[in-house]
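>>> sequence unknown, structure follows:
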């Protein structure tokens, strides 16, 4: 409902840019000067989306220890002002920022190989009740509409609450996430597109991917707004 209201205002030229508050904003909610300043991720590892000087099929880390997911794409570096917009969307209920980021990202990371389903990284129910929404689910819904791909928000469940991941290294994150996901459904033979807001170390995507592959998924790709270096 909120996204529909935002789209209506933007179509009438009544909304202001979510970054500079000047306007009118473009249909994606960000004015042209601000959009040109966004830190788009043009060169990255095609396997894990790690920023690189030149695009590569696999970075050194992926060559040494390939991730379970087949590929990952992110629209931006996790840097100013995208990082601030994501935090507003994720922690401060700024759905307008999320709407703008989702629209822009959907155009920038449109999949070359179309997944059969999009599945958001789930929140544990306690965190969902505290926050009131799952930001990854809102992103997946927007990506699904833009890419014409069905979304299955309940295919993957977070059945175990885990501690905050922000200050943990990749190995610690993997241990923290071990056995925390469960599949409710039948992903057998399907190519799943996992959606999250930020890829930090890839540990969350790794744990979710392993769960989906063990349940019978044929392949998993990942899509996110931003990638941490």
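Perfect, thanks for sending it. Predicted model only: the values in this text are computed from it and were never measured. Numbering: from 1, shown residues only.
>>> contacts and neighbour counts: CA atoms only from here.
Fine.
>>> where exactly do the strands run in this protein?
71-77, 117-120, 156-158, 181-183, 191-199, 219-227 (DSSP state E).
>>> mind putting those strands in TSV, mean neighbour count and distance to residue 131 included?
Output for the strands of the chain, formatted as TSV (neighbours: other Cα atoms under 10 Å; distance: least, Cα to Cα, whole Å):
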stretch	mean neighbour count	distance to residue 131
strand 71-77	26	24
strand 117-120	25	16
strand 156-158	20	15
strand 181-183	20	19
strand 191-199	25	15
strand 219-227	26	19
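>>> included below, for side-by-side comparison, is a second structure:
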């Protein structure tokens, strides 16, 4: 057994012990995927949303938002579990910036269970591809790609293979957090390159949060340009 596998098992067992109690309230009763039943029920479910970009919709009869009706995005659909609001936002921030892998695993496990009905039949992707980070940022700033860790868990639960090299971020773009949609689009132009091996495949694009949708659109377009037949987007949370 390799040293990497041994270390992985040690980390998993450590996380499993931590998840024996609810991450949110500390309860040890009815804990599943790291949260107790009452806390799970209190998570801010996204509810009815645009089928293309997952933007929340006010009218139950609407299937797409005005923006997607006017200019359809390259991804065929987007599936998201929660609003980016308390406590999901705090758990994602702990996962991304504080190396709290138990928070990330909890959300990814819950998402795998919650989104499972969306991947049946013709809607099932052939391959999961995480939204990549530029190698310099991943190596020198964060140390890991949170989208890849989420995709690992989704792929394990859904039994869908993962390819973390099918899509590369070739341009070290500036921070996206404070940019508007049009600015983000400009910032991301030509920043992704997909490998030709995605040709003929339905790709499941995985990320942690969809903010304006600009990242998903740029990544999805690169996959389609490389020959993917369809791109479906999956994320933990969506900003309103």
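On my side now, so go ahead. Computed from a predicted model, the values in this text were never measured in an experiment.
>>> could you get me the TM-score between them?
Once the chains are laid over each other, their TM-score by TM-score structural alignment, normalised by the length of the first structure reads 0.94; 226 aligned residues with a Cα RMSD of 1.6 Å.
>>> what would the strands of the first structure look like in a markdown table with distance to residue 94 of the first structure?
Formatted as a markdown table, the strands of the first structure follow (distance: least, Cα to Cα, whole Å):
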| stretch | distance to residue 94 of the first structure |
| --- | --- |
| strand 71-77 | 19 |
| strand 117-120 | 19 |
| strand 156-158 | 24 |
| strand 181-183 | 27 |
| strand 191-199 | 14 |
| strand 219-227 | 15 |
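>>> ok, which of those strands comes nearest residue 173 of the first structure?
The closest of the strands of the first structure to residue 173 of the first structure is strand 191-199. By Cα to Cα, the value is 12.3 Å.
>>> and the closest one, which stretch of the second structure?
Under TM-score structural alignment, strand 191-199 of the first structure corresponds to residues 202-210 of the second structure.
>>> what does stretch 83-90 of the first structure give?
Stretch 83-90 of the first structure maps onto residues 89-96 of the second structure, going by TM-score structural alignment.
>>> now tell me what touches that stretch from outside.
Stretch 89-96 of the second structure has contacts (Cα atoms under 8 Å, 6 or more residues apart in numbering) with 100-104, 107, 142, 146, 208.
>>> just those: which are in helices?
Counted as lying in helices by DSSP state H, out of the contacts of stretch 89-96 of the second structure, are 101-104, 107, 146.
>>> out of those, who's nearest residue 159 of the second structure?
Nearest to residue 159 of the second structure among those, with distances taken as Cα to Cα, is residue 107, at 18.0 Å.
>>> list the contacts of the most centrally placed residue in the second structure.
Centroid-nearest residue in the second structure: residue 207, 2.5 Å away (criterion: Cα atoms, centre = their mean). The neighbours of residue 207 of the second structure, taking Cα under 8 Å, 6+ apart as the test, are 130-131, 146-148, 150-151, 233-236.
>>> please apply the same query to residue 187 of the second structure.
173-174.
>>> before we move on, back to that, dump the ones in helices among the contacts of stretch 89-96 of the second structure to JSON lines, plus distance to residue 10 of the second structure.
Output for these, formatted as JSON lines (distance: Cα to Cα, whole Å):
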{"residue": "101", "distance to residue 10 of the second structure": "13"}
{"residue": "102", "distance to residue 10 of the second structure": "13"}
{"residue": "103", "distance to residue 10 of the second structure": "17"}
{"residue": "104", "distance to residue 10 of the second structure": "17"}
{"residue": "107", "distance to residue 10 of the second structure": "20"}
{"residue": "146", "distance to residue 10 of the second structure": "20"}
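>>> and residue 88 of the second structure, how many neighbours?
19 (other Cα atoms under 10 Å).
>>> perfect, I'm done here.
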